[in-house]
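**Student:** make a model of this:
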Amino acid sequence: MTTTTEEKKYNKLILALSIIIPLAVAVLFGVKIPNVEPLSFLPPIYATINGLTAVLLFTAVWAVKNGKRTLHEKLMKVCIGLSAAFLVMYVAYHMTSDSTVYGGEGVVRYVYYFILISHILLSIIIIPLVLISFVRALAGRFDRHRKIARITYPIWLYVAVTGVVVYLMISPYYAT
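**Tutor:** Model prediction:
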């Protein structure tokens, strides 16, 4: 299978974004804006965005399997928008607030850190997968889109769901 000209023109952008976004988040995570009120209201909002993303991803897959291609396309665009909004809020929160330390003990602590670490690592991996899936759909290469979407979907769904789980597990320990 050959890569179309349209796909090729986006490959460099996908590669750049797949590197720049995680690096920017890592750098900005360490930047604290002085004399700014902490944006402590954001975690429940971005956790809700993760939950909504999970529901919409599930609905989008249902839509395409039931021949509702236009609905699928619209839902996927909303999911990408929600993920971008999540990212902005997440970075803004961490630039104005100290990181919250998980206070759970015993086995639950190990479960929390396993979920958190897998969530973070897969959230990095999902960036190029989503972008490649999106570009292939835009290019009308639905054969190639389906192949990568089968990998992208469960990872993206896991990241969205575990984002909610991480929030629920750490929320009792947020400073009030």
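**Student:** going by C-alpha atoms from here, please, whenever you check contacts or count neighbours.
**Tutor:** OK.
**Student:** can you give me the buried ones in the longest helix along the chain?
**Tutor:** Ranked by residue count, the top helix of the chain under DSSP state H comes out as helix 107-138. By neighbour count on 16 or more other C-alpha atoms under 10 Å, the buried set for helix 107-138 is 112, 115-116, 119, 123-137.
**Student:** next up, for comparison:
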Amino acid sequence: MSDVSAKKYNVWIWVLSIIIPIAVAVLFTVRIPGVERLGFLPPIYASINGLTAILLVVALFQIKKGNIRTHERIMKTCIVLSALFLLMYVAYHMTSDSTSYGGEGPLRYVYFFILISHILLSITVIPFVLITYVRAITGQFPQHKKIARITFPIWLYVAITGVLVYLMISPYY
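**Tutor:** Purely as a prediction, here's the structure:
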């Protein structure tokens, strides 16, 4: 890959890595007037997180077995699912007030630890996913493998904790 192509990808990676979290934060303050609360979305986007977690593990097994094309297809599916999750998540929050966690005692601290780590790592994982993807599509496989070892556990954690956050807060919707 040429230096010009690498620089172009790097610019897009960093632009998206900054714009996506800012856009999500800004959209959290926007309410769509006249649109009914989209309360059916949380179980759907939680399921998307669960499916993403499963597919990430399947993709890992596929690459370890040497099934490169299958691995590639599954990873592209994971990226699409993550984007779909994000769209639904923002749509829900643009039509609904945030739900407060109603649990008490030590479980409350567990919930907030999971929630805060989930949010911080969901922001952190964006450039990792994009860099990992670009290194794969540009044929930089040694570099792809090196960063994928970092990206995979973070992305998997974000996907799994997304489900856990939903399960823990769902009684309070």
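**Student:** quick check: stretch 75-88 of structure 2 compared with structure 1, mean distance?
**Tutor:** In the superposition with structure 1, the average deviation recorded for stretch 75-88 of structure 2 is 0.2 Å (mean C-alpha distance after the TM-score superposition for structure 1).
**Student:** what's next to that stretch, contact-wise?
**Tutor:** Applying C-alpha atoms under 8 Å, 6 or more residues apart in numbering, the external contacts of stretch 75-88 of structure 2 come out as 41, 45, 48, 49, 52, 55, 56, 59.
**Student:** which of those residues fall within strands?
**Tutor:** If you go by DSSP state E, those have nothing in strands.
**Student:** dump those residues into JSON lines; add neighbour count and distance to residue 73 of structure 2 as well.
**Tutor:** Listed next are these as JSON lines, based on neighbours: other C-alpha atoms under 10 Å; distance: C-alpha to C-alpha, whole Å:
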{"residue": "41", "neighbour count": "16", "distance to residue 73 of structure 2": "26"}
{"residue": "45", "neighbour count": "23", "distance to residue 73 of structure 2": "21"}
{"residue": "48", "neighbour count": "21", "distance to residue 73 of structure 2": "17"}
{"residue": "49", "neighbour count": "26", "distance to residue 73 of structure 2": "17"}
{"residue": "52", "neighbour count": "26", "distance to residue 73 of structure 2": "13"}
{"residue": "55", "neighbour count": "18", "distance to residue 73 of structure 2": "10"}
{"residue": "56", "neighbour count": "22", "distance to residue 73 of structure 2": "11"}
{"residue": "59", "neighbour count": "21", "distance to residue 73 of structure 2": "9"}
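**Student:** would you format the residues you listed as JSON lines with distance to residue 172 of structure 2 included?
**Tutor:** Listed next are those as JSON lines, based on distance: C-alpha to C-alpha, whole Å:
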{"residue": "41", "distance to residue 172 of structure 2": "15"}
{"residue": "45", "distance to residue 172 of structure 2": "17"}
{"residue": "48", "distance to residue 172 of structure 2": "21"}
{"residue": "49", "distance to residue 172 of structure 2": "20"}
{"residue": "52", "distance to residue 172 of structure 2": "25"}
{"residue": "55", "distance to residue 172 of structure 2": "29"}
{"residue": "56", "distance to residue 172 of structure 2": "30"}
{"residue": "59", "distance to residue 172 of structure 2": "34"}
